[in-house]
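> Please find the sequence and the predicted model below.
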Amino acid sequence: MVVEGFMVGLHKSPYHGFSVEFSQHRSYQQGDPIKDIDWKVYARRERFYIKQYEEETNLICNIVVDVSKSMDYKHDASITKLEYSNILAASLIYLMLHQQDSVGLTLYSDKIESYMNPKSSRVYLNTLLKSLANVKPSNQTRTSECLKSVVDKIKRKGLVIIISDFFDDPESVLSALKKFHYKKNEVIVFQVLDPVEKSFAFSNDAVFVDSETKEEITSQPYQIQKAYQQSMEDFLNKIKNECLRFGIEYNLIDTNTPFDKALFSYFKKRSRLN
C-alpha cells in the first residue's frame, strides 16, 4: 500500500537524539495505528513517533478533486491525471480516517458532482473510496465556480486539499482559492499535470484535440514549443506565486511524481496544525 510504504520508508534508521526519558513515545513501526502518531514531536524532530498515552486532536478536512474531462489525459505516462489524483486522494483519506480525523470528499467538473460531509468514522472509508472508484471524467472545467460553491458548503474551518490541473482562467481560480483563506481554512493545492503538458515534447506533426470542447488544431509542435513552454511557465508561476502570497501551500506534481513526495506535503502541513 502507498501509505504504509511511505511511512516505513522514512524510518530506515533510528533517530539517535531522542531521549529515552520520553517513555510515552517510541519510533513508528509498520502496522502501528497512524492515529497514534505524535505530530508535535514530528514537528520538532521530523521523524514519526507513537504517542501512547495522550490522544491526538482531531482535524476536519475537505478533499476536493477535479473530475472534468481535461483530467482524463495521459501521453506516455502509465496513468491519467484523474487516476493519479484519485490514488492521492484515497491515500489521504486512509491516513486521516486512521488517525481519527474527519474527512469529506467533493468531486466536481462544471458543477458539483458529489459532496460528502466530513466524518471521522472508519466505516466511512469504503463510502469515500467507492465514490472515487466510480467517478467518470466528464464535462468541461468550471473550477472557480465549483470552488466557490464548496466554500459555501463548508460549515467549520479546517484543512482543504484541492487536486486539479487548474486549466481554467487563472484569475478566477485564484479568486476562489482566496475565499478558503478568508474563511480561515488551511489550504493545500496539488496541481497535477501530465509531463508532456509541461514539456510539449512532441516530435511529429500532430492534431491536438481539446478533451472538453473537441476543438481540433493541426500543428508542427517544434514551431510552437518555446512559445507554449513560456506560456505554461507563466501560467504555473501565476498560480504558485499567488497561492504562496496568501499562505496556501502549493505543490506542482506530474503523473510520474512518486506518491510519497505528494504525501509528505500533507504531513508537513498536518504537523504544523497541531
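Great, that's in hand. Just so we're clear, the structure is a prediction, and the values are computed from it rather than from any experiment.
> Going by C-alpha atoms from here, please, whenever you check contacts or count neighbours.
Noted.
> what about the helices in the protein?
Taking DSSP state H as the test, the helices found in the chain are 2-9, 39-45, 81-98, 124-134, 143-153, 170-182, 195-199, 221-245, 259-273.
> Of all the ones you listed, which one comes closest to Ile60?
Each of the helices of the chain has some distance to Ile60 by C-alpha to C-alpha; the shortest is helix 81-98, at 9.1 Å.
> another structure for you, compare them:
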Amino acid sequence: MANYATKFIDPQVLATIKDLPLLAKTVVEGFLAGQNQSLRRGAGLEFSQYRSYQPGDDLRQLDWKMFARSDRYYIREAEVDTNITVRFIIDASGSMAHQDVNGISKMAYTRFLVASLAYLATLQGDAVGLYVLHEEQLINLTPRADNMHLQRFWHQLAEVKPEGKFPDAHTAANLFSSKKQKELTVFVTDLYEQEHEISDLLYKLGAQRHELLLCHLVARNELEFTYNGTLTFEDLETGQTMQVSTPEQRNLYLERLQAWLQQTERDMRSRQIAYERFITDEPLDKALRTFLKNRLAYG
C-alpha cells in the first residue's frame, strides 16, 4: 500500500499525466489507499448524540446497530453540519514559473496540489472556489459544491500561466468579502514579492476571522543553491539580471535564506496563519495530510 501511494503522489510521475481530473483522482485515491482513517462523505453531518425514539420521528434516522446491541430504538441526532467553503488562492505571478532541476515548475506543482485538494474537499461535500492572482488578470470562480463546478475548476486551473507581478494587496483583497459561513482559505505562493504585497494580502485575509492555510512553495535548487560556476540570474517578474559567482555567494545566500524562512514562519504564526512549507520535488502526501488536519479541525 505504501509503495503504491508513494508512486502516485510523486511530482515526477504526476508530470506525465496530462489530464488534470485524472491526476487529481489518482493522487487522492493513491493517498487514501495508504491511510488508515476514513473520510466522511455525502451530507457532511457528524452524528455524535442519540436519544430514544419518539412517535413521529423520521425512521430513516433510526440507528439499527444500536438497536441490535441494546434492543431499544435510538434516533441519531446531527450535532453539526460539517460542510464548509474552501477557497483556493493561487499566486500566478512570474516567479511561479521557476523550475527545479527535475523540470517541474512551481506552477505545475501548484496545479497538482490544488487539483487534488479540491477533489478531496468535494468528496467531503465542501464548496470549492478558485482565485488566480497576477497583475494582468484576476480569475474568480465562486465556490460551489457540485461535479460540474469541479470540472470548471479543473479547466480554469489547467489554463493558468504564471506571468507578470502579483497585484497590489488592495486590488486582490477586493475579491473577498467577509462572510459568516465556515470557510477555509488555502493560499499557494512562493512569497516572492516586490513591496510586501503578498504579505499585506495574507494579513488582511487573516483578519477576516476565517481559517487561513499558507502553502509556501520552495524549489530544491533555491533551498540548497545547487548551482556551479559564474551564472547570470534573471528576475522572472521584473526582467532584471544579476551575475553571480556561485562559490563566493553560496554561503551568504543560504544564511540569508534560512533567516528569512524562519522569520516568515514566525510572522505568519504570530498572526494565527497556519504556515506550511513544501518543496516542489516532494510527494504530495504531506500537503494532503496538512489540508486534512486543517479541514477536519475546522469542520
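Happy to help now that I have it. The structure displayed is predicted, hence computed values, not measured ones.
> Looking at the helices of the first structure, which one is packed in the most?
Between the helices of the first structure, helix 81-98 has the highest mean count of neighbours, a mean of 22, where neighbours are mean count of other C-alpha atoms under 10 Å.
> Can you give the contact residues for that one?
The set of residues that contact helix 81-98 of the first structure without belonging to it, under C-alpha atoms under 8 Å, 6 or more residues apart in numbering, is 2-3, 33-35, 63, 65-67, 71-74, 102-103, 120-122, 125, 128-129, 132-133, 137, 163-164, 192-194, 254-255, 259, 262-263.
> Produce a ChimeraX select command limited to the buried residues of those residues.
Only the buried members of the contacts of helix 81-98 of the first structure end up in this ChimeraX selection, burial being decided by 16 or more other C-alpha atoms under 10 Å:
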select :3,34,35,63,65,66,67,71,72,73,74,102,103,120,122,125,128,129,132,137,163,164,192,193,194,254,255,259,262,263
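> Out of the helices of the first structure, which gets nearest to Thr213 of the first structure?
Thr213 of the first structure lies closest to helix 143-153 among these, at 15.7 Å (C-alpha to C-alpha).
> Report the angle between the closest one and helix 170-182.
Here helix 143-153 of the first structure runs at an angle of 20 degrees relative to helix 170-182 (axes from the mean of the first three to the mean of the last three C-alpha atoms, to 10 degrees).
> Please name every helix or strand in contact with helix 143-153 of the first structure.
The elements that helix 143-153 of the first structure packs onto, with contact taken as 3 or more C-alpha pairs under 8 Å, 6 or more residues apart in numbering; DSSP states H and E, are strand 102-108, helix 170-182.
> could I get these as TSV with distance to Ile93 of the first structure?
Supplementary listing: these in TSV, determined by distance: least, C-alpha to C-alpha, whole Å:
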stretch	distance to Ile93 of the first structure
strand 102-108	7
helix 170-182	20
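> of all these, which lies closest to Lys238 of the first structure?
With distances scored as C-alpha to C-alpha, the stretch of these nearest to Lys238 of the first structure is helix 170-182 (7.5 Å).
> can you list contacts of the closest one?
Looking at what lies outside helix 170-182 of the first structure - C-alpha under 8 Å, 6+ apart - the contacts are 143-145, 147-148, 151, 160, 166, 186-187, 235, 238-239, 242-243, 246-248.
> if you set the cut-off to 10 Å instead, what comes out?
Helix 170-182 of the first structure is contacted from outside by 142-152, 154, 157-160, 162, 166-167, 184-187, 189, 235-236, 238-240, 242-243, 246-248, using C-alpha atoms under 10 Å, 6 or more residues apart in numbering.
> mean shift between that helix and the second structure?
Using mean C-alpha distance after the TM-score superposition for the first structure, helix 170-182 of the first structure ends up 3.0 Å from its aligned counterpart in the second structure, as a mean over the superposed pairs.
> Using CSV, lay out the helices of the first structure together with distance to Glu56 of the first structure.
Formatted as CSV, the helices of the first structure follow (distance: least, C-alpha to C-alpha, whole Å):
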stretch, distance to Glu56 of the first structure
helix 2-9, 18
helix 39-45, 8
helix 81-98, 12
helix 124-134, 20
helix 143-153, 26
helix 170-182, 25
helix 195-199, 38
helix 221-245, 28
helix 259-273, 11
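> Please identify the residue in the first structure that aligns with Ala274 of the second structure.
In the first structure, the position corresponding to Ala274 of the second structure is occupied by Glu249, as judged by TM-score structural alignment.
> before we move on, what about Asn102 of the second structure?
Residue-level alignment of Asn102 of the second structure against the first structure, with TM-score structural alignment as criterion, gives Ala77.
> need the contact list for Ala127 of the second structure.
Ala127 of the second structure sits next to 83-87, 118, 121, 142-146, 149-150, 183 when contact means C-alpha under 10 Å, 6+ apart.
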